[in-house]
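Novice: Please find the sequence and the predicted model below.
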Amino acid sequence: MRRIRSRRLRVTWNIIKICILLLMAGTLGLLAATFYSVSKVLPTHEDIDAWVPKEATLIYSSDGALLAQVYEENREPVPITEIPKQLQDATIAIEDSRFYMHSGIDFRGILRALVENVRSGRVVQGGSTLTQQLARNIYLSHRRTVSRKLQEILLAREIERRLSKEEILERYLNQVYYGSGAYGVKAAARTYFGKPPSKLTLAECALIAGLPKKPSGWSPYDDKEAAIRRRNVVLTRMAELGYITEEEAAKAKTEEVRLVGIQYGRARVKRAPHFVDYVLKQLVDKWGPDEVYRGGLRVETTLNLQMQEAAEKALIREVQRARREGKKVGQGAVVAVDPHTGHIKVMVGSLDYRDPKGGMYNRAAQGRGRQPGSAFKPFVYTAAIDNGYTPNTILQDTPISFPDGDKVWAPKNLDGKFRGPVTMRQAVEQSMNIPAIRMLQMVGVDKVIAYAQRMGIRSPLERNLSLAIGTSEVTPLELASAYGCFATGGLHAKPIAIVRVIGRNDRVMEENRPSLTRAIPYETAKVMADILRGVVTRGTGRRAHVIPGACGKTGTSQDLRDAWFVGFTKDLSAAVWVGNDDYTPMGPSTFGGSTCAPVWVGLMQTALPIIARHQRAQPKADIARREAQERQVTTPEERQRIRQEIEQNTVFRVVCLESEQLAVRQCPRRKRVGFPRGFEPTETCVLHGTGADDVGVQEAPVASDSERPSGHEPMPLDSGGAASHPASPVRPDQESGPTAHGNRASSGAAGGAASGSPAGASARIEEVTICTSSNKRANEYCPEVEVRKMPESQIPGVCTLHGASAGADGGT
């Protein structure tokens, strides 16, 4: 019995050994076959340099005009002996510090990256060596599969076996993509700095070396500040590894970035160059540079060329007029969006794209934006209207002040005057600062941030009371998109630049359809549209009244550094900005109403007839369906759901003021700002610490009506004018009831609007701005005005005492 059992055990063990040997043999055979197949596809040295441009990508406007023809820049390989040692060192320092110590695969680097990624809870480091990147960029696809990764590893070892370190580095520097259509260091040096690689400074070498990891996001043409931050990270790393001294790094960090002017590959941009840049960045981000610059794509975009040219001409005309009047206006931008689809119809990023002093920079959509001034106030009042206040709510325009460290912040109106009790409608029309700040206090800073971001603002918004008068930077594209909510009855359409991308063999690679969401209730949007209509008919935006149905808001930042007009009709929303890149004041009387509104009018006079022609060609059923969707009355349950979504979709993070990434404890200057959920920063500050010291991922809920964010909203000092509570904050879906502050009154006592309709829209008594000198209806040049109520039949004619020579707009 024992012999039989022993025999069975020997047979079983032999079978197991045979299986193990077969498995090992199969694995070794598979590895050998893979290694053999990889080694066979390794090109020769001549093949590496033999790349040539493929088919050009064509970019078209919505009306079929060719905007640009884009193809890869001819690569001019440069020997390693002509590439500065500092550029070589910078590349190795930031991409592969153990380049000269490994044989293609850096297991220590892979382990270090794995530990950092586990510690941070997200991918913050990669473990690929320069050799692996060379294999991936030139010979393999970018698909993230196990087989591709295995090919990359084996091919990296084979490259290391066949080529010297200098040859590998030379090929990497000649083939890698550096953003803005530049392949290789020679193209990058000429694209960004207009010089050969041998003439680059240390700071320029560091900037170029930092680009390959994120070429579209860190290109100085796309985001100059991000490029500078990345350059400084490279310089710090070079100093840590001993390639340069700490003094050399510090000196290079202070060097100004002087760009020569962008030329995407050999892109022949015929029209709308800023928009073309905007589209190219999206294409490269999604499809990669190879597909865009060599793939022969046909790209159908949203831009309307006739509208674009009208905006360009109007902006140049008005800026030149302002300069003739002695105003120091250096730059401008215009952007227009179809509020029903999100289609970007116009994008003007500067006065002259070819201007070497920043003409290529897209001020309409790029970077951190500018302070919107009073153009931000509609978001404050939108939150107020949606939470029970009415256009007739009384607000105090009286002196107010707040402790600000060891100082006192005492905001004022632009003209330095205080008007006492005013209605919300009057405060908006005359662009008063104090009532907006008081309204922000009553509604809550966090709630206003949440509403603004729900409506389309994507830039971070600081949690302080000066938010009410527009001190947080935003872009013109954000404002035009957000104001579109008022035109559509509360629906927000995500901005779209690309309609369709067609590849080889007419294959549709990408198709973008309008994406609309209910941002604010229909009733709230219509009340705000009615208030903003008053800005154009009676307030600071009167120069836009010639456009039928025009609504909008002027904006001017502190010391007249920025001027805005953001306006809309039922079919188009547009924002116009003027200012100086160095933030110098533009001089007296440079207001949004006097300088920007005429640009907006010039655009609309061309755009609206074009839109009308297109609508006549549309099926009437489609138009009726769209209008029915926009006019959908919001139920109380729906309003509550929207408010909950608004509160839940805003997050607050503590960010470093220098890197604009999540702050760590070592960051010397930090601030807490609000972001739309999904747009908050995820990487910790690279300038002052690591993810282990993260303090930036604190999240706070939106403050309730009665809350004050502690430490961020100081209560006003006694200055003779306490903020008033609303006399009758009637919600549009109820006639009367308890308010956020416990008041209860009838709508008639406050002159509120009937349920579901804009306040005062059907009243026979009109509020009219009267010139105090002539007792006639005020024009944009009247220096002293007052608002009076009178029957429509008794409204006087326009004042003739004050004309263009007065030069004062009075709007903010």
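Specialist: The structure has been received and is ready for your questions. These numbers come from a predicted model, not from an experiment. Numbers count the residues shown, from 1 in each chain.

Novice: make it CA atoms for all contacts and neighbour counts henceforth
Specialist: OK.

Novice: how distant is the longest helix along the chain from the center of its chain?
Specialist: Determined from DSSP state H, the single longest helix within the chain is helix 2-41. With C-alpha atoms, centre = their mean, to the nearest Å as the basis, helix 2-41 stands 58 Å off its chain's centre.

Novice: Would you mind identifying the next helix or strand past that helix?
Specialist: Scanning forward in sequence from helix 2-41 by DSSP states H and E, the next helix or strand is helix 45-48.

Novice: Residue 298 is in contact with residue 499, isn't it?
Specialist: No. Residue 298 lies out of contact with residue 499 (C-alpha atoms under 8 Å); the separation is 10.8 Å.

Novice: Between these two, point out the one with more neighbours.
Specialist: A count of neighbours by other C-alpha atoms under 10 Å puts residue 298 above the other of residue 298 and residue 499, at 21 against 18.

Novice: which ones are touching that one?
Specialist: Contacts for residue 298 (C-alpha atoms under 8 Å, 6 or more residues apart in numbering) come out as 57, 58, 59, 60, 501, 502, 503.

Novice: another one to put next to it:
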Amino acid sequence: MARARSSRSTPTPRSPWRRRLGIFLKVTLALALVAVIGLVTAVYVTRSDLPSFDELKSSPNGQMIRVHAADGTVLVSLGPSYGQWLPYDQIPTVMRDATVAVEDRRFRSHPGVDPIGIARSVQVRYQRGRWVQGGSTITQQLARTIFLSSQKKFGRKFREWILALALERKFSKDQILELYLNKVYYGGGAYGIDAAARKFFGHGADHLSLAEAAVIAGLVKAPSNYSPTADVDAAKGRAGVVIEQMVKAGVISQGEADAAEVSQVRLAPEAKQNSARYFTDWALPQLDTLIDEQQAPLEVWTTLDLSMQRAADTAIRQNVPAGAQGALVSLDRDGAVRAMVGGTDYVSSIYNRATQAVRQPGSAFKLFVYLAALEAGHKPEDTVVDEPVTIDGWSPRNDSRRNSGSVTLRTAFAYSLNTVAAKLGQEVGFQTVADMARRFGITTPVNTHPSMVLGTSDVRLIDMTRAFASVAANGVAIAPYAITRVTANGQTIYSHEVDRSHVLVAPYVAAQMTDLLQTAVNTGTGRQAQIGRPVAGKTGTTSSAKDGWFLGFSSGLTTGVWMGKDNARPIPGLHGGTAPARAFAAFMKPATANRPIEQFETQVTLPDMELEPDQESYYGQPDNGLFVDEDGNPVAQPDQREPAARPLPDDTGDEQAPDAAAPAAAPAPDRQELNQDWLNRVTGRDNGPPRDRHDVPPTRPLPRDVPRDAPRYPDERPYQ
């Protein structure tokens, strides 16, 4: 009996796993209790620090930026736009219901954070392998809008939860929804439903229709993707989703949804934009590197000259070939961007072809070939033999398909002889030419194949314009800039300083290059860029007339023009010396009208007269049709006319053959030499009034049957 009682009183040993599980549960419970206490403490501490409802109503979100032209005119106002604050009872019921249905259906029941929504977003993340749903409540979005950034980090998300729980403890659901609908971002710079309604529909938000409310409610998820101004179809499609959610939530009937007719909603017309937006779109992102201010309203003062901008816009529109695009950049002597046109119509295409597009420059790239040659010791008067040449299996030819023997560098540059450029590139080294291009600000990759001397590397217009501006500045580096100063709350927080300390080439090299560039304008391929005062510049045309360039400078202003199609298709009749040169002249005449005439250090010198083939080399006859093979050699066309006996000016940058469709040139009168007196008059050296582009030497009259203002080739419009 005693033995049996003893056996019953002995405790059974506990399993070690049960003991460990018990400890784990106790520790977990303790940690959970501490976490809950910490969370509650954090929520109530945050609640006590929150601003009052009235303070939150008056605090703006986002940074206002006003951009000024050089004369102080406001170019554009960017940043947040706020409409009238609507109290909760003045917000249309359809707007409140649409927002809750699509953004947070359990808004009225959760405490600020929705565990069900979080679990659903995690499940979708697991199923699809990426985050598709965020699980954020309206209260969380409000906390993020007012107090936080949009960075997707756990620390930011945890603070968002704390703030959302605190907001729910301090404000009612109606107050939170009122704050949300008046402060959340709806795209297009519009904050709040009233600003959004005025922007997209042209009226206030106090009388929104169901369809309009659905459009606005649908914008919160992705304002840039669903904005009616960016994609009308996407905005209306998203509004249809909102209405479906409203039906599922039971706030509207299927009949009401069918009657909404989202597809018929009328949008307010977008405000008219102009070409100055190309400039502001390029300039404003630079603020991120210039200043640190992210909150205070900013006044940004820029270099843009509105009169020059209008002239640039007109010059491009009036001269660009039909179906093509055009771009223009003009820099002042210190690098200030005075005009920028990135396309023919900003509304239809915001793509900035002046700063973003990369295209082959053709013969305009010879600037770097000759700079390298001049720096290596060559002079404009040096002679070189124009003869057939083969470099690593590549055999460039001149446009005339003839060679002229011994010529000066001035003559070779004026008539853009490809064989001479190739020989110079081989002499100084193709890597040296590429280094010279990079030295002068070419930011795109430059190849070192022999054909690179003819401009086969893609470049940007603004970079090429910068290079020519540096030559105009006697070899000192010019850096384009747009922003002169920035003020915040009346205090200057940034002021631009021009750096003139970086010398690219010796002044004498820049002066000799200017000498060559003058000759190209006055007697070579760039004659249509004459404006009645000294001009130095260079043309460029790529194979099959896909791109036309003219870049030049006069009176402290350097301007680059490009024309072509975005798809790089050929444009019949396009040459650097035609439409681009005319656009250059059409812009530069009014742009320099109030500037004194400035003479270059070197006077214009005529090229070798024995190479002048006929009148057409001086009077606007363009290069003949443009077809070449992959090596830049001409492809013969049927019925092409007999090539000229001597080289014609070539601004193509690639060896090209005459186009069979091009009409034969009109017979020229007997050849007579130009004289230096005429050059002096054209360049303003005779102390008389500047002559226009039709001022020709008395010894070289136009044919009697050709009116002085008549077009000289098929696609030319009379000069205006």
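Specialist: Received, thanks. What you are looking at is a predicted structure, and each value in this text was computed from that prediction instead of being measured.

Novice: TM-score of the superposed pair?
Specialist: For this chain pair, the superposition-based TM-score is 0.59 by TM-score structural alignment, normalised by the length of the second structure; 515 aligned residues with a C-alpha RMSD of 5.3 Å.

Novice: returning to what we had before: and the longest helix of the first structure, what other elements does it pack with?
Specialist: Here helix 2-41 of the first structure touches helix 146-162, going by 3 or more C-alpha pairs under 8 Å, 6 or more residues apart in numbering; DSSP states H and E.

Novice: What are the buried residues along the helix it packs on?
Specialist: For helix 146-162 of the first structure, burial by neighbour count (16 or more other C-alpha atoms under 10 Å) applies to 149, 151, 152, 153, 154, 155, 156, 157, 158, 159, 160.

Novice: And for stretch 350-365 of the first structure?
Specialist: By 16+ other C-alpha under 10 Å, the buried positions in stretch 350-365 of the first structure come out as 350, 351, 352, 353, 358, 359, 360, 361, 362, 363, 364, 365.

Novice: which element is the residue nearest to residue 180 of the second structure when sequence neighbours are not counted on?
Specialist: Distances taken as C-alpha to C-alpha, 6 or more residues apart in numbering place residue 142 nearest to residue 180 of the second structure, at 5.6 Å, with adjacent residues excluded. Using DSSP H and E, residue 142 of the second structure falls within helix 138-147.

Novice: number of nearby residues for residue 443 of the second structure?
Specialist: Number of residues near residue 443 of the second structure (other C-alpha under 10 Å) recorded here: 14.

Novice: cool, and residue 50 of the second structure?
Specialist: Neighbour count for residue 50 of the second structure, taken as other C-alpha under 10 Å: 15.

Novice: from the buried residues of stretch 350-365 of the first structure, which ones fall inside strands?
Specialist: The members of those all map outside strands under DSSP state E.

Novice: Tabulate those (a markdown table), appending distance to residue 278 of the first structure.
Specialist: Below are those laid out as a markdown table (distance: C-alpha to C-alpha, whole Å):
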| residue | distance to residue 278 of the first structure |
| --- | --- |
| 350 | 13 |
| 351 | 17 |
| 352 | 16 |
| 353 | 13 |
| 358 | 16 |
| 359 | 14 |
| 360 | 11 |
| 361 | 11 |
| 362 | 8 |
| 363 | 11 |
| 364 | 10 |
| 365 | 8 |
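
Novice: For the residues you listed, name the two members farthest from one another.
Specialist: Pairwise distances across these peak at 15.9 Å for 352 and 365 (criterion: C-alpha to C-alpha).

Novice: Whichever strand or helix holds residue 647 of the first structure maps to which residues in the second structure?
Specialist: Using DSSP H and E, the element containing residue 647 of the first structure is helix 636-648. With TM-score structural alignment applied, helix 636-648 of the first structure matches no range in the second structure.

Novice: same question, stretch 471-480 of the first structure
Specialist: Going by TM-score structural alignment, stretch 471-480 of the first structure sits over residues 456-465 in the second structure.

Novice: Distance from the matching stretch to the middle of the chain?
Specialist: Relative to its parent chain, stretch 456-465 of the second structure has a centroid offset of 14 Å by C-alpha atoms, centre = their mean.

Novice: Show me where the stretch 251-400 of the second structure has its strands.
Specialist: Assigned by DSSP state E, counting those that start in this stretch, the strands in the stretch 251-400 of the second structure fall at 298-302, 325-331, 337-341, 383-386.

Novice: what's the angle from the third one to strand 298-302?
Specialist: Counting by axes from the mean of the first three to the mean of the last three C-alpha atoms, to 10 degrees, strand 337-341 of the second structure points 90 degrees away from the direction of strand 298-302.

Novice: what's the mean deviation for strand 337-341 of the second structure versus the first structure?
Specialist: Here strand 337-341 of the second structure, set against the first structure after superposition, deviates by a mean of 0.5 Å using mean C-alpha distance after the TM-score superposition for the first structure.

Novice: The first structure: matching residues for that strand?
Specialist: With TM-score structural alignment applied, strand 337-341 of the second structure matches the range 344-348 in the first structure.

Novice: Could you report the neighbour count for residue 386 of the first structure?
Specialist: Neighbours of residue 386 of the first structure under the rule other C-alpha under 10 Å: 23.

Novice: again with residue 13 of the first structure
Specialist: Neighbour count for residue 13 of the first structure, taken as other C-alpha under 10 Å: 12.
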